[in-house]
Structures are given as C-alpha cells and as structure tokens.
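> sequence first, predicted model second:
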Amino acid sequence: MSLLIRSAAREDAPAMSRVLIASITELCHADHQDDPDRIAEWTANKTPDGILSMLARDGFFMVVAELDGQVVAVGATTADGEIALNYVAPEARFRGVSKALLNHMETDLRSRGFVEGRLRATNTAKAFYRAQGWSADASPDGGTACFAMHKRLAD
C-alpha cells in the first residue's frame, strides 16, 4: 500500500468529484437517511466544475490522498484555520487514509500558526474525530446536522 498526500490539481477534479459524491452517498446514511433531495443538495457543488470552483477560491487549500496512484480521499483547509473537507472513498475506508489526511491537514494548520483547529462534523464522522482528539462544541446545526468541533494543535 502506497499512500501519498499532496496538493490537489485541476486535473484531479473528476476523481475528486467521484470520491466526494461516493463518500456522501454511500457512507453518510446517518446524515441524509437516503433522502434523494438531501443527497442532491449536499452533492450539488461536488461536480468536476464545482471542484474547479473550490480549487480557484482564495484561502481554500485542497489536498488529495492517493492510494497506489488513485485519488481516494479529498480534504481542504481554510485561511481561517478550519478543516472544511475530509472525505474518503468507500473502497478506502478503514485503511488509515482518513487519519493520514486529517494528520496532514492538522500539520498544515500548525505550520500556518494556528494553535487550534476547527471543523464541522457530520453524525457519520463525529466518532472518528473524537477518536482523533477533537471535542464537540455545540449542538447540531444545518440540514446535515453538523457538530462544531475543535482541537488544540499546538502548545
């Protein structure tokens, strides 16, 4: 198993779109309850064109994880110190990819001077983040029942 985490590039957009849509559709049942309208709303900006728009945004830093040369996870951090995306392809789940990607993004935030990271976790991901040392801040908000979470990154 060869895992590489790197900055996302424009040519990754189709693979990133596939990963994001598959992850949301196949792994986030606890959040969308297989409701086609909720899935459509959540994935609307996850098309290749939507990914290209994300890549072009100032202060939005996208990364991908490649497993044996294939993009299997997508992450993003913001200029405000937030982890905005952390999605893994269903076929790569439970192989350490999400942990490695999260660690990479936490290291990136630390290197940019953030002492605390923030994110909004879905029901599906909340236990994963807790296991990685993140703490929940508040009650769910929004249509996907996201939980605000934080983690101290530096002393």
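Received it, and whenever you're ready, just let me know what you need.
> all contacts plus neighbour counts: C-alpha atoms, from now on.
Fine.
> from Ser23, how far out is the spatially most central residue of the chain?
Centroid-nearest residue in the chain: Asn86, 1.3 Å away (criterion: C-alpha atoms, centre = their mean). Going from Asn86 to Ser23 by C-alpha to C-alpha, to the nearest Å gives 10 Å.
> which residues does the residue nearest to the centre of the chain contact?
73-76, 98, 101-102 (C-alpha atoms under 8 Å, 6 or more residues apart in numbering).
> quick check, it in a strand?
Yes - when DSSP: H, G, I helix; E, B strand; the rest coil is applied, Asn86 is found to be in a strand.
> one more to weigh against that first structure:
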Amino acid sequence: MSTRIEIRKALPDDAPAACTLLRRSIEECRQDDHRNHPEVLGPWLGNKTPATVAAWFSTPSNFALVAESEGQLVGMALLTQAGKVALCYVLPEALRCGVGRALLSALEDQARAWNIAKLHLNSPAGATAFFERHGYLNAGKEKSCFGLDCDLMWKRLDETCATEQGAARKRFCNCSG
C-alpha cells in the first residue's frame, strides 16, 4: 500500500466500497473477536449493506469519513452528534500504516467543532489497544447490539474542562487527604 493517505468526507457513492471494506475488516481483522461463530458474525455483518452504509453517510447528524490510497478506500470512520465513534475500520492490508490514527484524529477534530467534550465507543477486545494508545480509557465490558462482548471506551477531548472539573472536585472534597 502507498504511504500517501487522503482523508475526506464520505459520500453516498462511496457506500459499496465502504461496505466491502467494513465486511473485510470485520471478517479478516477481528477473527479473534468473532471466532467465526455465526451467532456473532452474522448479526455483526447483518447491517453492513451498501444501502445501510449510504444511509449512514447521508444522515445529517453523522460525520462520516473515508481514507483513500491510490484511489482505493482503505479505511472509514463515523461519528454521531451524540459523541459516539460508531465506526472506525481499516482494510487488513492497510493496518499499522496510520490510516486508523488519521481517521480517529479527524473524528476528534469534528467532535471539537461540534463542541463535544467526550467521545465514547464500543471496541471489540482486539481493537481496544489501538484506542488506548490514542488516549481512550476502558470503562469495562459491555454487550454490543449484535451480542459481542466489547470494551466501553471513552475519551475527554477538552482537557481544560477536565482539569477544571478535577480542581473543583478537589476543592469541594470532604476527605482529609
């Protein structure tokens, strides 16, 4: 894969290629998570259709991005206005090339533009380390809507706000320490 990656807003016309990317990423990169169990893999892939992906891209309250390299989609991500990183997927051959990091950074920039102070997501166990490397905290296990045990991850984007909240908590704490 080329090292030149372009991140851009996803368009409904990107949906077929994005759908293929999503399905390949789940099937090939998340095997340790789904272990090819049809009761997990089937529901996980169930809504990954071109029509559904196009609808996600067209929803005004979503911010969807794709990553391209040499004209091929190599990654895609989606942020909701509720502060949820709903999707962040990369083609198997594009892993560890900076695609996921670039997509996640762009989503965080958009969240700041929307004045969202904290992001959250459900991460399959195999992807948790990626999000932890990028400052996300693990709040424990949670079942995804398709039945997979996931890690509930979150990240505060507004460090000033977090520092002020911490100072306020300390200032009004009744403890003796």
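Received the coordinates, thanks. Not measured: the values here are computed from a predicted model.
> please state their TM-score.
For this chain pair, the superposition-based TM-score is 0.94 by TM-score structural alignment, normalised by the length of structure 1; 155 aligned residues with a C-alpha RMSD of 1.3 Å.
> on that earlier part again, among the contacts of Asn86 of structure 1, which are in strands?
Counting by DSSP state E, the contacts of Asn86 of structure 1 place 73-76 in strands.
> looking at those residues, state which has the most neighbours.
For those, the largest neighbour count, defined by other C-alpha atoms under 10 Å, is 28 neighbours, found at Ala73.
> spatially nearest residue to the equivalent of that residue over in structure 2 (excluding sequence neighbours)?
Under the alignment by TM-score structural alignment, Ala73 of structure 1 pairs with Gly75 in structure 2. Residue nearest to Gly75 of structure 2 in three dimensions, not counting chain neighbours: Val90, with 4.1 Å by C-alpha to C-alpha, 6 or more residues apart in numbering.
> what does that neighbour correspond to in structure 1?
With TM-score structural alignment defining the correspondence, Val90 of structure 2 maps onto Val88 in structure 1.
> kindly report the same for Cys29 of structure 2.
Under TM-score structural alignment, Cys29 of structure 2 pairs with Leu27 in structure 1.
> can you pull the contacts of its match?
Contacts of Leu27 of structure 1 by C-alpha under 8 Å, 6+ apart are 90, 124.
> what's the local residue count around Ser2 of structure 1?
For Ser2 of structure 1, using other C-alpha under 10 Å, the count is 8.
> separation between it and Asp58 of structure 1?
Taking C-alpha to C-alpha, one finds Ser2 of structure 1 at 31 Å from Asp58 of structure 1.
> the residue mapped onto Arg4 of structure 2 from structure 1: what's it in contact with?
Here Arg4 of structure 2 is matched to Ser2 in structure 1, going by TM-score structural alignment. Ser2 of structure 1 makes contacts with 66-69, as judged by C-alpha under 8 Å, 6+ apart.
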